[in-house]
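**Q** This is a predicted model, with the sequence first.
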Amino acid sequence: MEINLSTDINNISWEDLARVFELAPLGKRRDPEKLEMAFRNSLLKVFAFHGTKLVGAGRALSDGVWRAAIYDVAVLPEYQGRGIGSTIIRHLIESAKVDVIMLYAVPGKEAFYEKFGFRKMTTAMAITPSEEEARERGLIE
């Protein structure tokens, strides 16, 4: 199966991407308009296609010098386990060209990201819209 990566944001169906995030699963259904804004505002973004079908994506924020943060790496369940997520992560890491790359991930995926050299941080903290929900999902202590 041939998977093609694209960084071209202009031909993305944001409805299709919202579906990828919902099915991956990365939490609640995301508003396609907000997804578009988030990806357009990210310095780095990549989309994975099987033919014309959008099957995965990822993005990263970066200052382009010292720090980057990877967010929203998602692959459709029927395409998981085929190296697509790894290809997306490698693309974002290599494109970042910074000293430190942080990662925001779904709890339980740590072993996957450790393969790329990511390690848990002891100093990361967050403010969330719902502290109770974030605690229930295992995002904060």
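**A** Perfect, I can see it now.
**Q** C-alpha from now on. contacts and neighbour counts both.
**A** Fine.
**Q** which one's the longest helix in this protein?
**A** helix 84-96 (DSSP state H).
**Q** what element comes up after it heading to the C-terminus?
**A** strand 100-103 (DSSP states H and E).
**Q** For that next one, buried residues please.
**A** Buried residues in strand 100-103, counted by 16 or more other Cα atoms under 10 Å: 101, 102, 103.
**Q** putting a second one here so we can go through both:
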Amino acid sequence: MIEYRETQEVDLDQLVALIRAAGWNRGDDPARLEKQLAGARYVVSAWDGARLVGFARAISDGVTNAYVSTVAVLPGYPGRGIGREMIARLLAGKGGISFVLHARPEVRAFYEKCGFSEAPDMMWRRRSV
């Protein structure tokens, strides 16, 4: 049974392993992940016993806007509703906050099922490093 935790206290070694296994190309530096955790307003992790199998985080002012910056599920676990449940927990009780995210074309249908829709009024400036 998957257990969900809403805390920034996540085993950093397991988080690095999860991010690497999920194929994130720039997100597996431990020092960087530690800073990302510290800066996240909302964090949800999914555990199969003592094993971290899912992680989601959002950055927010806590009042009007939030950016879902990471959603990762360990290979072998997709299709079990873990990502959807983590998103639901990120959004729960925060109806006054607008959530945004960037989604690759192959995962847009997933986010649409979670209640997100494309927004033609958004602009984006990519990081340069």
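**A** That came through fine. Because the structure is predicted, anything quoted here is derived from the model rather than measured.
**Q** what packs against the longest helix of the first structure?
**A** strand 44-50, strand 53-62, strand 67-75 (3 or more Cα pairs under 8 Å, 6 or more residues apart in numbering; DSSP states H and E).
**Q** mean per-residue distance, that helix to the second structure?
**A** Between helix 84-96 of the first structure and its aligned stretch in the second structure, the superposed structures give an average distance of 1.2 Å (mean Cα distance after the TM-score superposition for the first structure).
**Q** and residue 123 of the first structure, which of the helices and strands packed on helix 84-96 of the first structure is closest to it?
**A** Within these, the stretch nearest residue 123 of the first structure is strand 67-75; the backing value is 14.6 Å (Cα to Cα).
**Q** and the closest one, which stretch of the second structure?
**A** Counting by TM-score structural alignment, strand 67-75 of the first structure pairs with residues 65-73 of the second structure.
**Q** next one: stretch 39-48 of the first structure
**A** Going by TM-score structural alignment: stretch 39-48 of the first structure matches residues 37-46.
**Q** Output the buried residues of strand 100-103 of the first structure as JSON lines; include the columns distance to residue 46 of the first structure.
**A** As requested, these are exported to JSON lines (distance: Cα to Cα, whole Å):
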{"residue": "101", "distance to residue 46 of the first structure": "16"}
{"residue": "102", "distance to residue 46 of the first structure": "17"}
{"residue": "103", "distance to residue 46 of the first structure": "15"}
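**Q** quick one: which of the residues you listed is nearest residue 110 of the first structure?
**A** residue 103 (10.1 Å).
**Q** Need the counterpart of the closest one in the second structure.
**A** Aligned partner of residue 103 of the first structure by TM-score structural alignment: residue 101.
**Q** what's the answer for residue 88 of the first structure, then?
**A** Checking TM-score structural alignment: residue 88 of the first structure goes with residue 86.
**Q** Next one: that match relative to residue 114 of the second structure, how far apart?
**A** Distance from residue 86 of the second structure to residue 114 of the second structure, counting by Cα to Cα, to the nearest Å: 10 Å.
**Q** So which of those two has more stuff around it?
**A** Set residue 86 of the second structure next to residue 114 and count neighbours by other Cα atoms under 10 Å: residue 86 wins out with 25 against 15.
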